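A.B. asks: next comes the sequence, and after it the predicted model I'd like to discuss.
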Amino acid sequence: MAKKPPAAGRGMATRLRTAEGRSTASQRWLTRQLNDPYVRAAKAQGFRSRAAFKLLEIDAKLKLLKPGMRVVDLGAAPGGWTQVAVAAVEERGEVVAIDILPMDPVAGATVLQGDFTEDEAEVRVTAAMGGKADLVLSDMAPNTTGHQATDHLRIMALAEIALDFATRVLAPKGAFVAKVLQGGTEAEMLAVLKRDFAVVRHVKPPASRKDSAEMYVVATGFRR
């Protein structure tokens, strides 16, 4: 497993060489990326995104990933979480990544392009795994509008769709991880989670930016 990236050092801030032609928002985003220790660590360790460290930190806390597991990564592009899962399950395991967008191959994983909400997706994913999943992952998030209530509804809708898929492909005692927003899971979804899983937790890994409202719901012990 990869090591946790170092904290940003004092006095080491990197500035943009030029701001010409860039909006203020674009300048802020680029500056933040240049000075983000997780972005630098992801590049150094060969991860496709800084989000890989979110899964690594969740797993370090809750020990979800194990050798030999069957794992599904929903909305997987660009593949950071898929890379982490492949390393964890080792050669005995199976990792299936699916996204509606094209995604470069990940060694050790089966990458499927398609909409996981379509009926055939369940069949394709289960066939690729060779059976039911032990863990379903979703780091999906919609494009933000800047309107807090709207963004909350949209990200929760994605989490609910991911949960519906998970309940159809998970093996007994399986687990589910999905991105939600601060304040936790909606009451209706939480009720489903508590009904279908033995334990439900909310986690905000250190790699989630402090100014971000994102967190993750982690449900273990699938009861069906």
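C.D. replies: Structure received. Residues are numbered from 1 along each chain as shown.

A.B. asks: can we go C-alpha only for contacts and neighbour counts from here?
C.D. replies: OK.

A.B. asks: ok, Ala207 - contacts?
C.D. replies: By CA atoms under 8 Å, 6 or more residues apart in numbering, the contact set of Ala207 is 38, 50-51, 53-54, 57.

A.B. asks: another one to put next to it:
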Amino acid sequence: MSRLKDRSSRHDAFFRKAREQGFAARAVFKLEDIDKKLGLLRAGDRVLDLGCRPGSWLQYAGQRVGAHGKLVGIDRLPMPSEIPNARIVIADLYEITDEVLVGDLGAFDVVLSDMAPDTTGIKSTDQARSAALVEEALNRASRLLAPGGAFVAKIFQGPDVELLRKRMQTFFATVKLVKPEASRKISTEVYLAGKGFAPAST
């Protein structure tokens, strides 16, 4: 992060609030907003967090699912974790098997993805890379979600948003496009959220 961005974050209300409440990043309030609007997380849920570093989404999910819930997070980079009931997998999502992620849980009730690509500054390239991450996350969710499950993924606004929204409609009873309050106004990020997962018939 540049010094300019760092200074901006330090004066950001969500940044300060996250630090005061012990969360690893301000992004926690994006998930909280989506959860409050759509009712994603419940006590006892099994949750998969794709691109989990630095851990604020896992922290929030852990609070929501409680002592009987289970959390699995995956990221390419190591992260410290003292989150109860959380298993952290250090790996590239494109290289890891479904079996390693799900372990003995059988399936997940919620799959989350706050993944963002390495950006180039070229809008069309960054949008395409973001969409590719969402597509991979959705592929995983379609194989690992339990019936009735939920899915949330960040995507940069662009032509692929509508295509992915329509694809999600083949798996989920309801699909919403959400711009959380904690998203910066200048950011092109939005979140695709699906509820009521039903595996595609074969």
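C.D. replies: Thanks, I have it. Being a predicted model, the structure only gives us computed values, none of them experimental.

A.B. asks: structure 2: helices as residue ranges?
C.D. replies: 3-10, 13-21, 28-38, 56-65, 98-102, 123-144, 160-168 (DSSP state H).

A.B. asks: just give me the longest strand of structure 1.
C.D. replies: Counting residues, the longest strand found in structure 1 (DSSP state E) is strand 170-181.

A.B. asks: what's the average distance of that strand to structure 2?
C.D. replies: Following superposition, strand 170-181 of structure 1 is found to deviate from structure 2 by 0.7 Å on average (mean CA distance after the TM-score superposition for structure 1).

A.B. asks: ok, Val199 of structure 1 - contacts?
C.D. replies: Taking CA under 8 Å, 6+ apart, we find Val199 of structure 1 in contact with 219-221.

A.B. asks: tabulate those (CSV), appending neighbour count and distance to Gln45 of structure 1.
C.D. replies: Compiled in CSV, the contacts of Val199 of structure 1 are given as follows (neighbours: other CA atoms under 10 Å; distance: CA to CA, whole Å):
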residue, neighbour count, distance to Gln45 of structure 1
Ala219, 24, 29
Thr220, 23, 29
Gly221, 17, 32
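
A.B. asks: flag every buried residue along stretch 67-80 of structure 2.
C.D. replies: Of the residues in stretch 67-80 of structure 2, 69-75 count as buried by neighbour count, 16 or more other CA atoms under 10 Å.

A.B. asks: for the alignment partner in structure 2 of Asp104 of structure 1, give its distance to Ser130 of structure 2.
C.D. replies: For Asp104 of structure 1, the aligned position in structure 2 is occupied by Pro80, per TM-score structural alignment. Counting by CA to CA, to the nearest Å, the gap from Pro80 of structure 2 to Ser130 of structure 2 is 26 Å.

A.B. asks: so what does Thr117 of structure 1 match up with in structure 2?
C.D. replies: Checking TM-score structural alignment: Thr117 of structure 1 goes with Tyr94.

A.B. asks: can you report how many residues neighbour its match?
C.D. replies: 9 (other CA atoms under 10 Å).

A.B. asks: in contact with Asp59 of structure 1, which residues?
C.D. replies: Taking CA under 8 Å, 6+ apart, one finds Leu65 in contact with Asp59 of structure 1.

A.B. asks: and what of Arg48 of structure 1?
C.D. replies: 42, 78-80.

A.B. asks: cool, and Gly55 of structure 2?
C.D. replies: The contact partners of Gly55 of structure 2, by CA under 8 Å, 6+ apart, come to 23-25, 79, 81.

A.B. asks: how about it, what's its partner in structure 1?
C.D. replies: Per TM-score structural alignment, Gly55 of structure 2 is aligned with Gly79.

A.B. asks: same check on His11 of structure 2?
C.D. replies: Match for His11 of structure 2 (TM-score structural alignment): Asn35.

A.B. asks: dead centre of structure 1: give me the residue that sits there.
C.D. replies: Asp139 (2.7 Å; CA atoms, centre = their mean).

A.B. asks: tell me the counterpart of that residue in structure 2.
C.D. replies: Match for Asp139 of structure 1 (TM-score structural alignment): Asp114.

A.B. asks: ditto for Pro206 of structure 1
C.D. replies: Using TM-score structural alignment, the equivalent of Pro206 of structure 1 in structure 2 is Glu181.

A.B. asks: quick one: residues contacting its match.
C.D. replies: Contacts of Glu181 of structure 2 (CA under 8 Å, 6+ apart): 30, 33.

A.B. asks: I'd assumed Val47 was in contact with Gly66 of structure 2.
C.D. replies: No. The criterion here is CA atoms under 8 Å, and Gly66 of structure 2 misses it with Val47 at 11.4 Å.

A.B. asks: more neighbours: those two, which one.
C.D. replies: Shown here are Gly66 of structure 2 and Val47; by other CA under 10 Å, Val47 has more neighbours (29 against 15).

A.B. asks: and the more buried one, how far from Arg3 of structure 2?
C.D. replies: 34 Å.
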